[in-house]
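Colleague: coordinates only, sequence not included:
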């Protein structure tokens, strides 16, 4: 299960490498499916820390990152947004996103 964090907690995290954030809403059935796929991708890929953020509780975050729909997966490198994935189609799609948006 992905650890759910608040926007306030997100801003306190100081990741050294890549971190992903799954943007969801508790009223979104597609988000529930996306979370399962993201968890599976996280277990396979194993290098990226992935958290979950409830957008209903983070309107300022939504505005700052121009989030217009959920679910959405954001990839950050040391707090800098480097890529976003939406729609989330399947586990392979997520794995491709996590591995091909890195500069290593």
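Modeller: Nice, thanks for sending it over. Note that this is a predicted model, so its numbers are computed, not measured.
Colleague: Please count neighbours and contacts with C-alpha atoms only from this point.
Modeller: Fine.
Colleague: Which residues outside the longest helix anywhere in the chain are in contact with it?
Modeller: Longest helix in the chain by number of residues (criterion: DSSP state H): helix 29-45. By C-alpha atoms under 8 Å, 6 or more residues apart in numbering, the surrounding residues in contact with helix 29-45 are 1-2, 22, 24-25, 48-50, 70-71, 88-92, 94-95, 98.
Colleague: take the one below as the second:
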């Protein structure tokens, strides 16, 4: 099963903007709900999955990280990442 998790920190201004992009993307047809995790509360997972910075949108398949996006340039880029990834492994 393919899931998406958004990693952030509460004090990160870029993370707040990227989260708005994710919020908008979730409302569009063909996308799904994205889980959110404060990386400060999950340091072991961040290390295990080798998350190098935030914001990070992670594609997770059967509990394992498969792909990640760090550059949240705009909403269409976020939507494309989710829809492309969703189509690969549903």
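Modeller: Thanks, I have it. Model, not experiment: these values are computed from the prediction.
Colleague: Just give the TM-score of the two.
Modeller: For this chain pair, the superposition-based TM-score is 0.87 by TM-score structural alignment, normalised by the length of the second structure; 88 aligned residues with a C-alpha RMSD of 1.4 Å.
Colleague: from the contacts of helix 29-45 of the first structure, which ones fall inside strands?
Modeller: Applying DSSP state E to the contacts of helix 29-45 of the first structure, the entries found in strands are 22, 24, 49-50.
Colleague: Take the residues you listed and write them to a markdown table, including neighbour count.
Modeller: Converted to a markdown table, those look like this (neighbours: other C-alpha atoms under 10 Å):
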| residue | neighbour count |
| --- | --- |
| 22 | 25 |
| 24 | 24 |
| 49 | 15 |
| 50 | 20 |
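Colleague: Pull the most distant pair out of those.
Modeller: 24 and 49 (16.6 Å; C-alpha to C-alpha).
Colleague: By how much does the longest helix of the first structure deviate from the second structure on average?
Modeller: If you overlay the two and look at helix 29-45 of the first structure, the average distance to its match in the second structure is 0.7 Å (mean C-alpha distance after the TM-score superposition for the first structure).
Colleague: and that helix, which residues are buried?
Modeller: 31, 34-35, 37-42 (16 or more other C-alpha atoms under 10 Å).
Colleague: Over to stretch 71-79 of the first structure?
Modeller: Buried positions in stretch 71-79 of the first structure, judged by neighbour count with 16+ other C-alpha under 10 Å: 71-77, 79.
Colleague: and that stretch, which stretch of the second structure?
Modeller: Across the second structure, the stretch matching stretch 71-79 of the first structure (TM-score structural alignment) is residues 55-63.
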